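J.: Sequence plus predicted model, see below.
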Amino acid sequence: MSTVLVTGGSGFVGVHVVLQLMAAGHKVRTTVRRPDRRDDVLAMLREGGAAAPESLSFFTADLTADDGWREAAAGCDYVLHVASPLSTNVPEDESEMIIPARDGTLRVLRSAREAGVRRVVITSSLGAIGYGHLPREKPFDETDWTNLEGADVQPYIKSKTLAERAAWDFIAHEGGGLELSVVNPAGIFGPVLGPDFSGSIEIVKSLLDGAMPAVPRVYFGVVDVRDVADLHLRAMMAPEAKGERFIAVSGETMSILDIGKVLRRELGPRARRVPRFQAPDWLVRLAATRVPLLRAVVPMLGRVRHSSSAKARSVLGWQPRSNDEAILATAESLIRLGLVRS
């Protein structure tokens, strides 16, 4: 089997990618920003059911520095670039998020090219596709790009868009024989393996904790992290994936209120704190003046973005779990690991 480097193995998506690569028999390497994160990754792999990971090795590398990337990529057949700077807060200076995302992606690509890697698969985002546009009924697909001048384009969205643009430009002008595929996930849910998880998971945690008396009128696509990992492996191996983008979204767009309804229906008393009401937009805007976490929500109020995963299904045979299954798996894992209020 192949030798595969996964960047950011301590992250929510990264550790699931590592799990599936190991299960498929690949020799896996992963990067962590600090050597002490190795034990965290091993603990999450055990939680995910992995046996003793003899086929896994660790390298220390950070997206903001050159050190370690050449050594990590040397001898690899494939690189899955999953690592990305992510913050639940809106930074005062958007370059704090944009520069590490863009420059880190280019560091990984240069290292892969110099190492003779066959293909790099990058985890981008639906945020690089469906933002900054006027409302429309037609679903977004892989031919669309986010309009960076749009009012709803937050720094994280801009960072993912500019990083992916930079990757395609690099392949076109400096890539040599290096191949590129890109996965563009919607909101990522699914089983949590440890205390590190994505902002999407934080939504379910907040609902279960009863942190919000009412929820904002926000909508997004849903996909299970296990299916995101599976799509990475398919994009890595399939000849048809060369030079292509693939949206990872399971089904119809959901609101946060819809997610709450799923939790109450499936969890019963365990979802007793989940709010039942949607806050009016004016109240959310008012609260955002005092609660920094809500600032990123305001531009999203009432915006419904439909997107299609038809390409991933038809070209790569991808079959994702349902929205409800992804949301329920999120909640069950948070409860099992004691990460929500008892």
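T.: Arrived safely, thanks for sending.
J.: use CA for all of it now, contacts and neighbours both
T.: Will do.
J.: In the protein, what residue spans correspond to strands?
T.: With strands called from DSSP state E, the chain shows them at 3-7, 27-32, 56-60, 78-81, 119-123, 179-185, 187-189, 219-220, 222-224, 245-248, 254-255.
J.: Now do Leu45 against Arg285, distance only.
T.: Distance, Leu45 to Arg285, using CA to CA, to the nearest Å: 41 Å.
J.: Kindly report the same for Gly187.
T.: For Gly187, the distance to Arg285 - CA to CA - is 22 Å.
J.: Show me which of these two is the more surrounded one.
T.: Between Gly187 and Arg285, counting by other CA atoms under 10 Å, Gly187 is the more crowded of the two (23 against 18).
J.: Roughly how far does the more buried one sit from Glu179?
T.: Taken as CA to CA, the span from Gly187 to Glu179 is 26 Å.
J.: go on, Ala112?
T.: Distance from Ala112 to Glu179, by CA to CA: 10 Å.
J.: another structure for you, compare them:
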Amino acid sequence: MDGVGKVVCVTGASGYVASWIVKLLLLRGYTVRATVRDPNDQKKTEHLLALDGAKERLKLFKADLLEEGSFEEAINGCSYVIHTATPVSLDAVDPQAELIDPAVKGTLNVLKSCKRSLVNRVVLTSSMAAIIAHDPCPNGTNDVADETTFSDPKFCEKKKLWYALAKTLAENAAWEHARDNEIDLVVMNPGLVIGPVLHASLNFSVGVVVGLINGKDPFNSGQYRFVDVRDVALAHIKAIEDSAASGRYIIDGPVVKLNDDIEKVLREFYPDLCFADEKKNVGMFELDLVTYKVRVEKVKSLGIELTPMETSLRDTVLSLKEKCLV
């Protein structure tokens, strides 16, 4: 139990990835201060309060991304902060208000409280969206995505990739603020996260799997990359436990084909599954999400063994069925 006696704040703790981070922290002996928008909303918090160790070592705090200082109470006295709280939407009506302001201002709000509370290290949940949204290589070869690659805000604006823009601007602001204020910052950049759900509601990425179960191709691309939520959560924790951890960490899986790898797994549960023949769309998914070559050696150096896609997808479906979400 590596975390005995250590206190960690997890923001946005009722979220999909964050809930797994809280679960694993408690299992490793940490005391967790978890921020949520409404601690009295049982639908959002009951799964957290039911976790092993929660009764003894989990406390919920109310905090709002846009309310300056609202994270202060939760962060004060913590050795580490894992900042996952951010809105996720691909069809925002007002991207500035719904995505960009909460992502950027919320991140700075949290970092300011970390500075005042002398937190040892901050781990920020960013995204592959902050890496792959840029003009393709001019010679037509596949891009290589590694930790040195950043999305281009101007490209995001031009293509109306508002979620990618929000994640990019938030991460850029975090790095700048961390440098200016001598904050030890580590950033995680996961791809499309699947795996078992701890709460009885759908988030965006697991909703993609529900779409697949219903015979749809939500990205209209015919191929996907998935990464397991348990691997993503553990990577965040390893980043606070390994003093040598630094910079960014890509967490992503290999390309898998809809009518081959994915269909094979889903047919175990739904033998009559048939995917509709849909035309590839544009807009959000004009961005080529899968042809880039991805390097994950760095996250493996933290001791992360990436879960095979088949296991992740199978466990996702079992979890969705158990929670009556499909």
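T.: Perfect, I can see it now. Just so we're clear, the structure is a prediction, and the values are computed from it rather than from any experiment.
J.: quick one on the thing from earlier: please tabulate the strands of structure 1 in JSON lines, including the columns distance to Thr161 of structure 1.
T.: Below are the strands of structure 1 laid out as JSON lines (distance: least, CA to CA, whole Å):
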{"stretch": "strand 3-7", "distance to Thr161 of structure 1": "19"}
{"stretch": "strand 27-32", "distance to Thr161 of structure 1": "23"}
{"stretch": "strand 56-60", "distance to Thr161 of structure 1": "26"}
{"stretch": "strand 78-81", "distance to Thr161 of structure 1": "15"}
{"stretch": "strand 119-123", "distance to Thr161 of structure 1": "11"}
{"stretch": "strand 179-185", "distance to Thr161 of structure 1": "10"}
{"stretch": "strand 187-189", "distance to Thr161 of structure 1": "16"}
{"stretch": "strand 219-220", "distance to Thr161 of structure 1": "17"}
{"stretch": "strand 222-224", "distance to Thr161 of structure 1": "19"}
{"stretch": "strand 245-248", "distance to Thr161 of structure 1": "13"}
{"stretch": "strand 254-255", "distance to Thr161 of structure 1": "23"}
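J.: what's the closest of these to Val340 of structure 1?
T.: Proximity to Val340 of structure 1 (CA to CA) singles out strand 187-189 among these, at 15.7 Å.
J.: returning to what we had before: mind checking which of the strands of structure 1 is nearest Arg70 of structure 1?
T.: Short answer: strand 56-60, nearest of these by CA to CA, at 10.3 Å.
J.: and that closest one, how far from structure 2 on average?
T.: Compared with structure 2 after the fit, strand 56-60 of structure 1 shows a mean deviation of 0.4 Å (mean CA distance after the TM-score superposition for structure 1).
J.: List the buried residues for that strand?
T.: Leu56, Phe58, Phe59, Thr60 (16 or more other CA atoms under 10 Å).
J.: Which stretch of structure 2 is it matched to in the alignment?
T.: Counting by TM-score structural alignment, strand 56-60 of structure 1 pairs with residues 58-62 of structure 2.
J.: Would you map the helices across the stretch 101-250 of structure 2?
T.: 101-116, 129-132, 153-158, 162-181, 204-213, 229-241 (DSSP state H, counting those that start in this stretch).
J.: residues of the third one that come out buried?
T.: The neighbour-count check on helix 153-158 of structure 2 (16+ other CA under 10 Å) flags Pro153, Cys156 as buried.
J.: Please enumerate residues in contact with it?
T.: Ala133, His134, Asp135, Trp162, Ala164, Leu165, Thr168, Leu169 (CA atoms under 8 Å, 6 or more residues apart in numbering).
J.: One more: the fifth one?
T.: Contacts of helix 204-213 of structure 2 with the rest of the structure, by CA under 8 Å, 6+ apart, involve 88-89, 192-195, 217-218, 266, 270, 273, 275, 313, 316-317, 326.
J.: one more time with 10 Å, if that's ok
T.: With contacts defined as CA atoms under 10 Å, 6 or more residues apart in numbering, helix 204-213 of structure 2 is touched by 16, 88-90, 191-197, 201-202, 214-219, 226, 258, 262-263, 266-267, 269-270, 273-276, 313, 316-317, 320, 325-326.
J.: Tell me the residues of structure 1 aligned with that helix.
T.: Residue span in structure 1 matched to helix 204-213 of structure 2, by TM-score structural alignment: 199-208.
J.: for the matching stretch, which positions count as buried?
T.: Ser200, Ile201, Ile203, Val204, Lys205, Ser206, Leu207, Leu208.
J.: which non-adjacent residue is nearest the last one?
T.: Spatial nearest neighbour of Leu208 of structure 1, excluding adjacent residues (CA to CA, 6 or more residues apart in numbering): Val274 at 5.3 Å.
J.: returning to what we had before: tell me which of the strands of structure 1 lies nearest to Glu71 of structure 1.
T.: Among the strands of structure 1, strand 56-60 sits nearest to Glu71 of structure 1 (CA to CA), with 7.9 Å.
J.: tell me the angle that closest one makes with strand 3-7.
T.: Calculated by axes from the mean of the first three to the mean of the last three CA atoms, to 10 degrees, strand 56-60 of structure 1 forms an angle of 40 degrees with strand 3-7.
J.: Remind me what strand 56-60 of structure 1 packs against, helices and strands.
T.: Applying 3 or more CA pairs under 10 Å, 6 or more residues apart in numbering; DSSP states H and E, one finds that strand 56-60 of structure 1 makes contact with strand 3-7, helix 12-23, strand 27-32, helix 37-47, helix 69-73.
J.: Give me the range in structure 2 that the longest one lines up against.
T.: Applying TM-score structural alignment, one finds that helix 12-23 of structure 1 aligns to the residue range 16-27 of structure 2.
J.: for that stretch, the distance to its chain's centre please.
T.: In this view, stretch 16-27 of structure 2 has its centroid 12 Å away from the chain centroid, taken as CA atoms, centre = their mean, to the nearest Å.
J.: how big's the offset between that stretch and structure 1?
T.: Relative to structure 1, stretch 16-27 of structure 2 is 0.3 Å off (mean CA distance after the TM-score superposition for structure 1).
J.: One more: stretch 104-111 of structure 2?
T.: Mean deviation for stretch 104-111 of structure 2: 0.4 Å (mean CA distance after the TM-score superposition for structure 1).
J.: In that stretch, which residues are buried?
T.: Val104, Lys105, Gly106, Thr107, Leu108, Asn109, Val110, Leu111.
J.: Quick check: closest non-adjacent residue to the fifth one.
T.: Spatially, and ignoring its direct neighbours in sequence, Leu108 of structure 2 is nearest to Ala174 (6.7 Å; CA to CA, 6+ apart).
J.: Quick check, that neighbour in contact with Val187.
T.: Yes. Between Ala174 of structure 2 and Val187 there is a contact under CA atoms under 10 Å: 9.2 Å.
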